[in-house]
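1. Curious how this folds, go ahead:
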Amino acid sequence: MTAHLAAAPEPSVTVRAPGKVNLSLRVGSVRPDGYHPLVNIFQAVSLYEEVTATAVPAGRGVSIAVDGPHADRVPTDRTNLAWRAAELLAERTGVEPDVHLAIVKGVPVAGGMAGGSADAAAALVACDALWETGLGRDELTHLAAALGADVPFALHGHVAVGVGRGTS
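-> This next block holds a predicted model:
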């Protein structure tokens, strides 16, 4: 009798992040930097994006697969915000960005509910855990703000007020 050994599954981490609605949005006159000052009230909703970060062999880099409604409308290359989140975290922590991100869409695509931002927030948390970088929530929030105005909200959820450019 011959024994067959099954390969151990690659480590993975799954994280869910909520979409959001804007309960209120106030926009001021354009500032000298070209941005409008905002006061925005965000509310997390019970629609979620789910991102599973799975380790891949060294040198493979980042890859993305997307499933769910309208998944064909979501980019699976470097233009994807979750991809950029993984690369940013890797760059800031000195980790090689070798990861496969499996995204399951639960927030409508292009519906203004921050589905892409939720993907990025979930990717930051999942990759942080997978790579054991040990960043705290404040450091992840700083990285999230570098990715976009809605990404920090998706890290925290609940209800929040965004002011300025909407990132604080």
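
2. Could you use CA atoms for every contact and neighbour count after this?
-> Noted.

3. tell me which residues in the biggest strand by length in the chain are buried?
-> The single longest strand within the chain, with elements called by DSSP state E, is strand 38-55. Taking 16 or more other C-alpha atoms under 10 Å as the basis for neighbour counts, the residues of strand 38-55 that come out buried are 38-45, 47-55.

4. following it, which helix or strand shows up next?
-> Scanning forward in sequence from strand 38-55 by DSSP states H and E, the next helix or strand is strand 62-67.

5. number of nearby residues for Ala85?
-> Around Ala85 there are 26 other residues, counting by other C-alpha atoms under 10 Å.

6. Report the contact partners of it.
-> Remark: with contacts taken as C-alpha atoms under 8 Å, 6 or more residues apart in numbering, Ala85 is in contact with Ala120, Ala121, Ala123, Leu124, Leu143, Ala144, Leu147.

7. Please enumerate the helices of this structure.
-> For the chain, applying DSSP state H gives helices covering 81-93, 115-131, 137-147, 151-156.

8. Dump those to JSON lines, plus distance to Val13.
-> Putting the helices of the chain into JSON lines (distance: least, C-alpha to C-alpha, whole Å) gives the following:
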{"stretch": "helix 81-93", "distance to Val13": "13"}
{"stretch": "helix 115-131", "distance to Val13": "5"}
{"stretch": "helix 137-147", "distance to Val13": "16"}
{"stretch": "helix 151-156", "distance to Val13": "16"}
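
9. structure for this one too, so we can compare:
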Amino acid sequence: MEFAEFFTQMHWSVIVLLAAALIFLIVELIVPGFGVWGISGIVCGIAAVVCEAIFTKSLFDVFFMIFLVLVVFTIMFALFSFLFSRGFLKKTPLVENETALPKDYGKDEKLQELIGKKGRITSICKPVGKAEIDGVTYTVCSKDSTIFVGDKIIVTEIKNNTIIVKFLGGENE
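-> A predicted model of the protein is given here:
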């Protein structure tokens, strides 16, 4: 039996099932995860083999159909693996990893104004404590050492909404 003759003598239900299997597997490439589309494609492929076995009495045709389905599944799997390893599937709109919240959500821009300002520690800072800066009490973090109550500090940076301070001098200085 020739290759072309194999397809021309196929029952219409086998052709529909093979086409559905191919379409479902292509959709599975776009929609990641081993979900409904991939399982539906595999089921349609198996159903096509079963229908071919029912409608044809040739054992060769059934084995050829099994081989054909396995080749298509292997090609689709290889294509999926290649695209995923290259990062193409991570960029589809269905796989966006971003949230609806803006990137700077939860960041207090007013804290940036504190950089360079001086203040005094109101509760021991080892490394986290309280400091009064411009008459307002803030929770601060010391980068280096323990800073005691009454010591002068300066705000050096703001990191993830945490005020980082540096020791300037003691209470009596």
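
10. Let me see the TM-score of these two.
-> Their TM-score after superposition, calculated using TM-score structural alignment, normalised by the length of the first structure, is reported as 0.24; 62 aligned residues with a C-alpha RMSD of 4.6 Å.

11. So which of the contacts of Ala85 of the first structure wins on neighbours?
-> Within the contacts of Ala85 of the first structure, Ala121 tops the neighbour count with 34 neighbours, counted by other C-alpha under 10 Å.

12. ok, it - contacts?
-> By C-alpha under 8 Å, 6+ apart, Ala121 of the first structure lies in contact with Ala17, Ala82, Ala85, Ala144, Val151, Pro152, Ala154, Leu155.

13. Please dump those residues into TSV; it should also carry distance to Arg137 of the first structure for every row.
-> Conversion of the contacts of Ala121 of the first structure to TSV gives the following (distance: C-alpha to C-alpha, whole Å):
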residue	distance to Arg137 of the first structure
Ala17	14
Ala82	17
Ala85	15
Ala144	10
Val151	13
Pro152	10
Ala154	12
Leu155	8
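
14. closest to Gly162 of the first structure among the residues you listed?
-> When those are compared for distance to Gly162 of the first structure (C-alpha to C-alpha), Pro152 wins out at 10.0 Å.

15. Hmm, the closest one is touching Ala144, no?
-> Yes - taking C-alpha atoms under 8 Å as the definition, Pro152 of the first structure is a contact partner of Ala144 at 5.1 Å.

16. Surely Phe82 of the second structure forms part of a helix?
-> Yes - the secondary structure assignment for Phe82 of the second structure places it in a helix, going by DSSP: H, G, I helix; E, B strand; the rest coil.

17. How many residues are close by it?
-> Look at Phe82 of the second structure: counted by other C-alpha under 10 Å, it has 13 neighbours.

18. Can you tell me how far it is from Met76 of the second structure?
-> Relative to Met76 of the second structure, Phe82 of the second structure is positioned 10 Å away (C-alpha to C-alpha, to the nearest Å).

19. same thing with Ala19 of the second structure?
-> Distance from Ala19 of the second structure to Met76 of the second structure, counting by C-alpha to C-alpha: 14 Å.

20. Pipe the contacts of Ala85 of the first structure into JSON lines and attach distance to Leu25 of the first structure per row.
-> Conversion of the contacts of Ala85 of the first structure to JSON lines gives the following (distance: C-alpha to C-alpha, whole Å):
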{"residue": "Ala120", "distance to Leu25 of the first structure": "23"}
{"residue": "Ala121", "distance to Leu25 of the first structure": "22"}
{"residue": "Ala123", "distance to Leu25 of the first structure": "27"}
{"residue": "Leu124", "distance to Leu25 of the first structure": "27"}
{"residue": "Leu143", "distance to Leu25 of the first structure": "24"}
{"residue": "Ala144", "distance to Leu25 of the first structure": "21"}
{"residue": "Leu147", "distance to Leu25 of the first structure": "21"}
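
21. The helices of the first structure: which one's closest to Ala65 of the first structure?
-> Put simply, out of those the one that sits nearest Ala65 of the first structure is helix 81-93, at 10.7 Å, with distance taken as C-alpha to C-alpha.

22. From Leu25 of the second structure, how far off is the nearest residue to Ile133 of the second structure once chain neighbours are set aside?
-> Ranked by C-alpha to C-alpha, 6 or more residues apart in numbering and with sequence neighbours excluded, the top spatial neighbour of Ile133 of the second structure is Gly119, at 4.4 Å. Here Gly119 of the second structure is placed at a distance of 64 Å from Leu25 of the second structure (C-alpha to C-alpha).

23. Which residue of these two possesses the greater neighbour count?
-> Here Gly119 of the second structure and Leu25 are compared on neighbour count by other C-alpha under 10 Å; more neighbours surround Leu25, at 24 against 21.

24. My read is that that one contacts Cys44, right?
-> No - under the contact definition of C-alpha under 8 Å, Leu25 of the second structure does not touch Cys44, with a separation of 10.0 Å.

25. Much appreciated, bye for now.
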